[in-house]
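*Asks:* Sequence isn't available, so here's the structure alone:
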């Protein structure tokens, strides 16, 4: 064991020079009750004779963790000098680092041998020499929990005022928003300090202060029992004072990343520390009670406790300039510190603690980031969620000086830039309403971001510090999009990322604050559209001050959203009618197929393989009532997906730590660029993707998939399904619905309900048939396909713990056999129907005269459907220059999605190039020497921050047409014979819509009726 805590005696491995002295002391302690006291003089040294046990990092290791040195130091007086830590063999120094002593209290250093130290570490190192400050005559230092070597994730070491050289790479990596406190502190101020504070600014400071206080100070009646409870909790922290010295239990983040895994639980127990979140939550409770009670003796007790808590934090190193070894993800544990000290600001000033506390707030919130150069600013949902309030509080707590004006003005500019639609896969919001974290659309994080950012937008609204109009509109769009892909509160399962619990849900409060922030242009104090959304989402019977205000303004709750929306930064299509929601999702070479951690979503490999979910049941509508149930869920069978059905053990993810940019996580990419959706006139739409599974598991598996949404009809096509797996069958799942009640029937081509359990139906269809599940979804299935329907007990595994689970389900699949070649499928879903409705639909599909739609093409190059009810033709064009020659389209020079609705002598056209075009060609490091795609971390990709490349697509239309009116990015490039070439500039995979009018008559004439018959024939 090379961990030394110095509880009872000086370890025999420790010695010092004759001019210094070592002893065990109980005066200052970090973990346990004692520390090693070193009384030093100039040129003193402390020596540890013990094998360091350092081992160089081996490429290809299962973990990227690096051997590191850890130590805690207590310094009673700040010194402008350093300790020098030298590691070597006998008298030879191999590597070293300096530790600055410009602090009072406890500080720690986490220093990686290979990356952070000067020199070259050697595996045979067996001695540590700590050299005393060179310019100080005598002094005392206290040492605790010295670890000669422990493995630490290389992303986590955090530099600070003591070790400013540690982990410099972190400032350019995904963890920078947590770890770059030192950099944020050093940023040059963009703005100069104004000469005076204007009356408008003084008014703004007062208004924002009042709003901020109201946000956290919910007045309450403080009782005698409350005081007894609070004093009881406080006593458990064991905070005591002896003169100017304060001590108590350690305060730690919950991660303990520096503890060796094999010994972590024992060391945590011995540390006897308080979790930082518990400590800061308690601080806020004391502050609220202090501000709420009028009993002077209670106020005095609460104030004394609060000051003690604050001083103990400072002594423990939770103070300006310290990073505690690491501050990764610490914002979740520190968020209540900021409002707590804000509420006690007057008392802190009286106690002489305000200036010190403000510096601590500024440091740990990373408030210096508000001075980031504009071109480097990137929004981050973690910051919006956990530290944004802290940044603002650290500025509000300043006196009303010109410096405060500069800081708040910079805050406004920084926040505005952070909220603008971001390029590439950068956070946080996209032009289509996607909300980004972990380089993808991520509602679970987005909710926390909205909870953090919308109150701040409200706090500064209507003042000189209000955010920019474009920034306001960006957040507003993302927030309103959240209520589109959620129904009513829970979002689509395909958006659940690594938490497929079915419980992910929006929060209502952000809609209130967004409404109260006014319109983006600032012309109205209340945003009526967002207010109407808030009123619809507010739980039945729940009242609020805001709701009463909105209703008094005669704002009515919005109706359930109806229409179709495209979010190609999420590869997502959203279709809504009445109260139900259907969503289709895919993935591509930019957007990962799944996010899996070592204890989360272990079986979620197929979650975005064309997942088509219908949420239509429950009060309010939710995932469970609509068919999802975790226990017993067959992770092979997400509705709409085409997958190789594997045993549960083979489906389990093999999660790896692939590089220093990422942790233990799996975020697999395809090599295909084609996945996304398109909407027409905001009413109907489509989704399509080229499915190619990553070679880590089943690289031969491919399919061309499309989904067409017309009113309550959803048409699903698949072609070119292929793989080389001759052991396990390939299948397309129509539905997998939990049977909460075994009496819930399904129907199979007959009006007689099937309640039998277990039940099995399997056959190759000789004629079209229909199904009706017990969720009011009807399925029309053309002949020639292998259909399997079951009602049975399913046994599965827990997605996070691997525990056995089981449940009762009804399932329908289309089978493609083992190792399929050119497999295909076709089925249509009627949402919210009954036996009569789906039976009539099936009957009508037997005749061209009565069919609701016709499949014009379904092959490798294109899936094309004509919906006769809407007179709309929809094209999923998977290949460029493939001579479409179907319907109105002759050819397209780019893989595209196009929808065309016919009316009189006009065509309404919507089109998109679904390729986000963040880079061209291929990345060589994503492929091995045999040309197979390998697993890489998305965080290591340079194109993640790249802007989408603009691309001009040429669509050749049959007939001669002109644009009815100007359309941004679209133009008629040429007319030739009976064809019209349209050029459309695309960017960010955003659809463009335009209307064509008949130009001059060509060979086809101008009869739509004749042309429609040609299409069908």
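*Replies:* In hand now; what should we look at? The structure displayed is predicted, hence computed values, not measured ones. Numbers count the residues shown, from 1 in each chain.
*Asks:* From now on I want contacts and neighbour counts done on CA atoms only, so please keep to that.
*Replies:* Will do.
*Asks:* Please name the residues that touch residue 506.
*Replies:* 447, 482, 483, 486, 489, 490, 491 (C-alpha atoms under 8 Å, 6 or more residues apart in numbering).
*Asks:* quick one: it from residue 833, how far?
*Replies:* With the distance defined as C-alpha to C-alpha, to the nearest Å, residue 506 ends up 28 Å from residue 833.
*Asks:* before we move on, what about residue 94?
*Replies:* For residue 94 relative to residue 833 (C-alpha to C-alpha), the value is 76 Å.
*Asks:* One more to weigh against that first structure:
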């Protein structure tokens, strides 16, 4: 009997293992089909056929190149992979030669009479050449012990990839190894190259003692470069390898963990669904690459026993769909571009990720498919002809299938979106977009390198980008640069000291490049607030690279197609450079492109307007309007049209370009500077003049000082409070005070019987008020780097007696006298919005006059526990229990509904007199 049971267990175990191995091998089949064209036979679409043709063409070129440039018989000295030159040589050989050879070898091409039409498909000559390349890599010393400059920090569970060469591009090599498994095995070389892959991804081994899934999320470099590399390694293992299933299980667990929301400043998906690297937001390169890789993983694993967890799929989708919030068509703000200031169209680079979301689950991700269809059919987009391991022929086929079957979605044309972890506010109206980028003790100001983004110092100093012109909207069509001779966008002549929206010292170019990047400024106030589709950006700004500690309180209030920008308490004690607030800087396509100043049209390149009193209104070079009211600014307003001299972003060449630029010069060593200006998107001459004449009909500035900026949107009666000093008390509206610095927005509706309220806490919940760290202090201490955000209650006091219209688990109310304290349990810098209605009280003497209802009867009364109700007119949903003070305490009872009757369990109520109301009819109940 025992033998029989043991034998059955062995059979079950064997069956289970076989089933799991079959699952892994099915994934392998799907993955190889993704990399090749195994499921494409007809090539009926010319674009897909054209992509295939390019792969074959590049394969032919690679054959010539490897013959002419590599000595396979006597390789030179071994490569040192910690050396940049050798590292680059390996990348070039794999990405520019080996990959194209392998693709040419595996692509069948159109099937004719049941046979592949590609003459290179599995040809002996091409196979031998590919094997020579693999042998060359081996002979150059690449093996299972090669130091590729990776290190794992055991305490922080992060991988330090110290070289940006082969380590970040080894996936192409891994794909080649997997695709050539059979051929490499025939020559006894497969195990060698598997050893290299094993070494590259050794920290993803379940036997690694230094990784324990302690923290959610993971290093974005690893996600974008090495997870798929590890997948190729696992799929390449033999079924007889005893650790194959364990390796697969660990890899999927690792991937699921990487797709969890990263705490603190850790990579890679944040609570607002921006993507992080180097402790800051990166929507291009790092973040976009990682999301694209995870979209491929999700597509490959979907439907298998190793499918990603639902929460992983949700986070992946939300992070990708966030791009439609912060992008206008394809363009996104430079504030999310890290050290690549001219890489601002990630949707063009990663658009196929949305196609893969849809292909993985056409039902749940129908919106992603429709979004892909829209951006795919926009000008400058379409079919991708890039040759890379992320764009095989199968990717093109998936894209074409979606394009021919789905209808496009409707773009977001209106809304206000805050990205607290990105330090970014985005406002959309009528398809226009304005963004404002800030910095704080949580959000670093910018990133550079020795050759990238050298002039990025003011990227987060309130930098405002307006994208309102063109279809599609581009940086060029909106004057955020000028065109070169080929009509392409350049930053030629761009004045890096006069970034629109910024209040900062006007410093020479050589001074602008000095100072540390990736630093926090120690200030706690950076908020991105909203009420419905309107919003507020607010920042207590300090220039961390200013030797004199220049500061300013800055806000922008967004209302429909208009905005109001305020500045106060501008200080630069001891400063030696003038402080400027830049209103606009837009490129002039040619000298005849007109701008308007106070009704006068200007062309040419010799305009130097200056005014230190009175109001000014002007248009930029693309039609946006700007209004600076009289008495609202300190210093003088300067507007120029000129040929500007500058340098490219890497500071390697001087540049020149024609621009219209406007700024307010607050002077040197300013002690109490201020400004105020309105913006009308695409106002043009007539619209801007009307806006200037009626600015007070849109914005009423109630307060603008070092305590608060308070503005009312006059048309919709929305009050906006940016409260820098929690000791402030207000009287203009229902808002009285808050107990912590915050942003409050209110709107009274329904004849005063409904109050919309939103509150935003600028503190992300990561640091206490007295905490502030440098980049290195955050990075070097795990308890800071992985800080878990905490709920931070903020108490708002309102005049009147209010209650929540609908219960919310993160808001409570307490009436004290004729005021109401509304406590918002804030976290992650998110806006919390709710609706309040007046709290009505029924006086105890009114209870004595209540008549018996006609629509229901109750028994027993008095009641000890259960009150039974017979309804004379059927079921009802409107049931209330009021106490003697008239307060609604319905939440304290349990209601069981039957057909024509109700059972109210009143056990939790104290002995007293209560009022039971159903559909407006009430009866006095005695709880015994």
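*Replies:* Received, thanks. As the structure is a computational prediction, the values presented were derived from the model and not from experiment.
*Asks:* buried ones in stretch 687-696 of the second structure?
*Replies:* The neighbour-count criterion (16 or more other C-alpha atoms under 10 Å) identifies 687, 688, 689, 691, 692, 695 as the buried residues of stretch 687-696 of the second structure.
*Asks:* I misspoke; the intended subject was stretch 701-713 of the second structure.
*Replies:* 701, 703, 704, 706, 707, 708, 709, 710, 711, 712, 713.
*Asks:* Can you list the neighbours in contact with that stretch?
*Replies:* So stretch 701-713 of the second structure is contacted by 553, 555, 557, 559, 566-569, 698-700, 718-725, 728, 732 (C-alpha under 8 Å, 6+ apart).
*Asks:* Check stretch 470-483 of the first structure too.
*Replies:* Under C-alpha under 8 Å, 6+ apart, the answer for stretch 470-483 of the first structure is 416-421, 429-435, 443, 450, 489, 506, 510-511, 514, 520, 530.
*Asks:* tell me the contacts of the most centrally placed residue in the first structure?
*Replies:* When the first structure is reduced to its mean C-alpha position, the closest residue under C-alpha atoms, centre = their mean turns out to be residue 437, at 3.2 Å. Taking C-alpha under 8 Å, 6+ apart, we find residue 437 of the first structure in contact with 380, 381, 427, 428, 445, 446.
*Asks:* Of those - the most surrounded one?
*Replies:* When neighbours are counted by other C-alpha atoms under 10 Å, residue 428 leads the contacts of residue 437 of the first structure with 32 neighbours.
*Asks:* corresponding residue for that residue in the second structure?
*Replies:* Using TM-score structural alignment, the equivalent of residue 428 of the first structure in the second structure is residue 268.
*Asks:* my guess is its match meets residue 255, correct?
*Replies:* No. Between residue 268 of the second structure and residue 255 there is no contact under C-alpha atoms under 8 Å: 11.7 Å.
*Asks:* Tell me the counterpart of residue 378 of the first structure in the second structure.
*Replies:* Structural alignment (TM-score structural alignment) places residue 378 of the first structure against residue 217 in the second structure.
*Asks:* what span of the first structure lines up against stretch 124-133 of the second structure?
*Replies:* By TM-score structural alignment, stretch 124-133 of the second structure lines up with residues 300-309 in the first structure.
*Asks:* again with stretch 498-506 of the second structure
*Replies:* Aligned using TM-score structural alignment, stretch 498-506 of the second structure spans residues 637-645 in the first structure.
*Asks:* what comes into contact with that stretch?
*Replies:* Residues contacting stretch 637-645 of the first structure (C-alpha under 8 Å, 6+ apart): 606-613, 636, 701, 703, 725, 728-736.
*Asks:* Over to stretch 145-155 of the second structure?
*Replies:* For stretch 145-155 of the second structure, contacts defined as C-alpha under 8 Å, 6+ apart pick out 81-82, 158-163, 166-167, 196, 199-200, 203, 210-211, 782.
*Asks:* Stretch 725-742 of the first structure too?
*Replies:* By C-alpha under 8 Å, 6+ apart, stretch 725-742 of the first structure touches 624, 626-629, 637-646, 700, 755, 757, 807-820, 825.
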